[in-house]
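Undergrad: sequence plus predicted model, see below.
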Amino acid sequence: KYISSTIWHMTARAFAVDLGVIINTGFFSPTASKKHGLNLGMSISNYGTKMKYDGIDLIRPIDILPDEAGNFRDVPGQFRLQDWELPLIFRLGVSINPIVRGNQQVTLSVDALHPNNNSESVNVGMQYAVLLPTLGKLFLRGGYKALFMEKSEYGLSLGGGVIMNLFGNKKIKIDYAFRNVGILGNAHSYGVSFLF
């Protein structure tokens, strides 16, 4: 991916990639199906070049001896800015479906985050799904973000969703989530997706 940041006439650019893998192990599956077993996931985000601002706003006239006459007052000088790393983050996650009975399924997940610009943290979550014959699926979700992070502004989140069958293989997905975002207060997130 290409990343660019501009402040007036200064620009910083970088190239980065996100890489990840998911492994469906089939271990601990209550149905002996590989899709209901233990899943492992790993990813690395923002692996790439450093960023550094450059541009004409960094060039300023400099008078080397402002109290002396007869010198060059408008010698062009350029500020040198330091470069910085992109916020690189490594994630390792595990999920499992401990309960799969008829039209009901419970999914538990845990992921650990190791960023280069913050403290390490852990996210945990659970989803309860019910298959509604001919209608679609209903979901109830809960989780906690940024466990063990120093001075975290995150915390508990609760939500739900529904996938409704429309016609043929067309579906509509509606999601809602409530979460506390520290000093920003409570946040409500809504999502609508069309699946085909």
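TA: Thanks, I have it. Numbers count the residues shown, from 1 in each chain.
Undergrad: drop to CA atoms for contacts and neighbour counts, all remaining ones
TA: OK.
Undergrad: Three-state assignment for Ala177, please.
TA: Secondary structure assignment for Ala177 (DSSP: H, G, I helix; E, B strand; the rest coil): strand.
Undergrad: spit out the contact partners of Val162.
TA: Neighbouring residues of Val162 by C-alpha atoms under 8 Å, 6 or more residues apart in numbering: 136-139, 173-175.
Undergrad: ok, so of those residues, who is nearest Asn46?
TA: Closest approach to Asn46 among the contacts of Val162 (C-alpha to C-alpha): Asp175, at 27.7 Å.
Undergrad: distance of the closest one from Ser121?
TA: From Asp175 over to Ser121 the distance is 25 Å, taken as C-alpha to C-alpha, to the nearest Å.
Undergrad: structure B:
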Amino acid sequence: MKKLIILLLLIAFGLSGYAEEAFAPVGTSTGQFLTIGVGGREVALGEAVTALTQGAGAVFWNPSGVVDASTNDLYAAYNQWPAGIHVGALAYAYADPRIGTFSVNAKYVNFGEMEITTVEDPNGIGQMLQMTNYAIGLTYGRYLTDRVSMGLTGKLVKEKYGANGYTTLAWDVGLIYRAPFRNLKIGMSILNFSNKVQYSGTYINYSNSDSYLTNTELPFDYWSLPMTFRFGAVIDVFEAGPNKMIAAVDMVHPNDNVEQYNIGIEYAYDAMIFLRMGYRLTAYEGGFSAGFGLKWNMITLDYAISALGHLGLTNRLSLGFNL
């Protein structure tokens, strides 16, 4: 067991080091919808949630957190994204104390309608572009010891724009350690681990005179998915009667951007009313987020508002049912 944990950590740090560049390699991966954060609680906390995310919704951040789901855990999340784009996520988890927790989950993007344009007809050709972005996954998580849990997700990722698209298999893996001091938890996850993908079909490269002048169609290049290594911790900083406050911090290392640091705090009253605030320290656009949560019996409602710089503010909502 100890050797397995050490091996996972070595792999994670190795991948993190491999992704490191002297510059920000922005625009070098596809499947960017996989990086859009879902969940009112997680986003309100500045996405500093690798160690604290739990239940069915944990599969989108750290699959190890699914072990804390109830016997039947339902989760739904919705994002209001700029330009009329909508992002949604659904998850169901079933927990069996003997064998572990299983989850089926999905994430999708609805782009609405967009007219096709070309170099010859920049105002549109009268046809609408059909766009598809989704990922459907199966997750398994269980406690390796009384303090360590592990989770693994295999997911089918599909992205298609008109006649050009790809379908591939990707993996998420996560680990959470629970210490006996102030409910300290340390977590790590690797998300979107996959082979490189190639879009189907061909295209004309208008910046290449040979391709443009001869009307030669070229195959698409191979692209990586946005593989991300996350490492974080969460701890209780204050507790008195019904009042409780926790603080969380994350380090996020993507393969297509610079390293990012996230922080978040959450105040809870009687485990029913929650106020949250977070900040992504190295975010290029925006960074600040805030929100609240309400918990009543088996129902949990979480809301977040987050800044996206020049793109304005976005609203994110999630709803959980513990049956």
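TA: Arrived safely. In this text the structure is predicted, and so the values were computed from the model without any measurement.
Undergrad: next, the TM-score between them, please.
TA: For this chain pair, the superposition-based TM-score is 0.73 by TM-score structural alignment, normalised by the length of structure 1; 161 aligned residues with a C-alpha RMSD of 2.4 Å.
Undergrad: how about Tyr199 of structure 2, what's its partner in structure 1?
TA: Here Tyr199 of structure 2 is matched to Tyr53 in structure 1, going by TM-score structural alignment.
Undergrad: who touches the nearest residue to its match once chain neighbours are set aside in this structure?
TA: Take Tyr53 of structure 1 and drop its neighbours on the chain: the residue closest to it by C-alpha to C-alpha, 6 or more residues apart in numbering is Ala12, 4.4 Å away. Ala12 of structure 1 makes contacts with 4-6, 51-54, as judged by C-alpha under 8 Å, 6+ apart.
Undergrad: weed out the non-buried ones from those residues.
TA: Neighbour counting by 16 or more other C-alpha atoms under 10 Å classes 51-54 among the contacts of Ala12 of structure 1 as buried.
Undergrad: contacts only, for the counterpart of Gly142 of structure 1 in structure 2.
TA: Matched to structure 2 by TM-score structural alignment, Gly142 of structure 1 sits across from Met277. Met277 of structure 2 makes contacts with 44-46, 264-266, 288-291, as judged by C-alpha under 8 Å, 6+ apart.
Undergrad: and Met277 of structure 2, what element?
TA: Using DSSP states H and E, the element containing Met277 of structure 2 is strand 273-280.
Undergrad: next SSE after the longest helix seen in structure 2?
TA: In structure 2, taking DSSP state H as the definition, the longest helix is helix 2-19. Per DSSP H and E, the first helix or strand lying C-terminal to helix 2-19 of structure 2 is helix 40-44.
Undergrad: residues in structure 1 aligned with that following helix?
TA: Using TM-score structural alignment, helix 40-44 of structure 2 lines up with nothing in structure 1.
Undergrad: residues in contact with that helix: which ones?
TA: Outside helix 40-44 of structure 2, the residues that touch it by C-alpha under 8 Å, 6+ apart are 37, 48-49, 53, 77, 264, 276-278, 289-293, 301-306, 316-318.
Undergrad: distance from the lengthiest strand in structure 1 to structure 2 after superposition?
TA: If you go by DSSP state E, structure 1 has its longest strand at strand 10-24. The superposed strand 10-24 of structure 1 is, by mean C-alpha distance after the TM-score superposition for structure 1, a mean 1.2 Å from where its aligned residues fall in structure 2.
Undergrad: report the buried residues of that strand.
TA: Neighbour counts using 16+ other C-alpha under 10 Å place 11-12, 14, 16 of strand 10-24 of structure 1 among the buried residues.
Undergrad: do the same with stretch 97-114 of structure 1
TA: For stretch 97-114 of structure 1, the neighbour count (16+ other C-alpha under 10 Å) marks 97-99, 105-114 as buried.
Undergrad: in structure 1, which residue is most central in space?
TA: Residue closest to the average C-alpha location in structure 1 (C-alpha atoms, centre = their mean): Ser45, at 8.9 Å.
Undergrad: for that residue, give me its contacts.
TA: Going by C-alpha under 8 Å, 6+ apart, Ser45 of structure 1 touches 17-19, 88-90.
Undergrad: list the ones among the residues you listed that structure 2 also has?
TA: On the basis of both residues aligned by TM-score structural alignment, their matches' C-alpha atoms under 8 Å, what survives of those in structure 2 is 17-19, 88-90.
Undergrad: relative to Met227 of structure 2, how far out is Phe193 of structure 2?
TA: Distance from Phe193 of structure 2 to Met227 of structure 2, counting by C-alpha to C-alpha: 5 Å.
Undergrad: which of the two has more neighbours?
TA: The neighbour comparison of Phe193 of structure 2 against Met227 (other C-alpha atoms under 10 Å) goes to Met227, with 24 against 19.
Undergrad: tell me, how many residues neighbour the closest residue in space to Ala95 of structure 2 that isn't next to it in sequence?
TA: Among residues not flanking Ala95 of structure 2 along the chain, Thr101 sits closest, at 4.2 Å (C-alpha to C-alpha, 6+ apart). For Thr101 of structure 2, the tally of surrounding residues (other C-alpha under 10 Å) stands at 27.
Undergrad: hmm, Thr101 of structure 2 is touching Gly141, no?
TA: Yes - contact status for Thr101 of structure 2 versus Gly141: in contact at 5.2 Å, counting by C-alpha atoms under 8 Å.
Undergrad: quick one: buried residues of stretch 111-131 of structure 1?
TA: For stretch 111-131 of structure 1, burial by neighbour count (16+ other C-alpha under 10 Å) applies to 111-115, 120-131.
Undergrad: for the alignment partner in structure 2 of Gln82 of structure 1, what are its contacts?
TA: Gln82 of structure 1 maps onto Asp221 in structure 2 when the alignment is built from TM-score structural alignment. Neighbour list for Asp221 of structure 2: 198-199 [criterion: C-alpha under 8 Å, 6+ apart].
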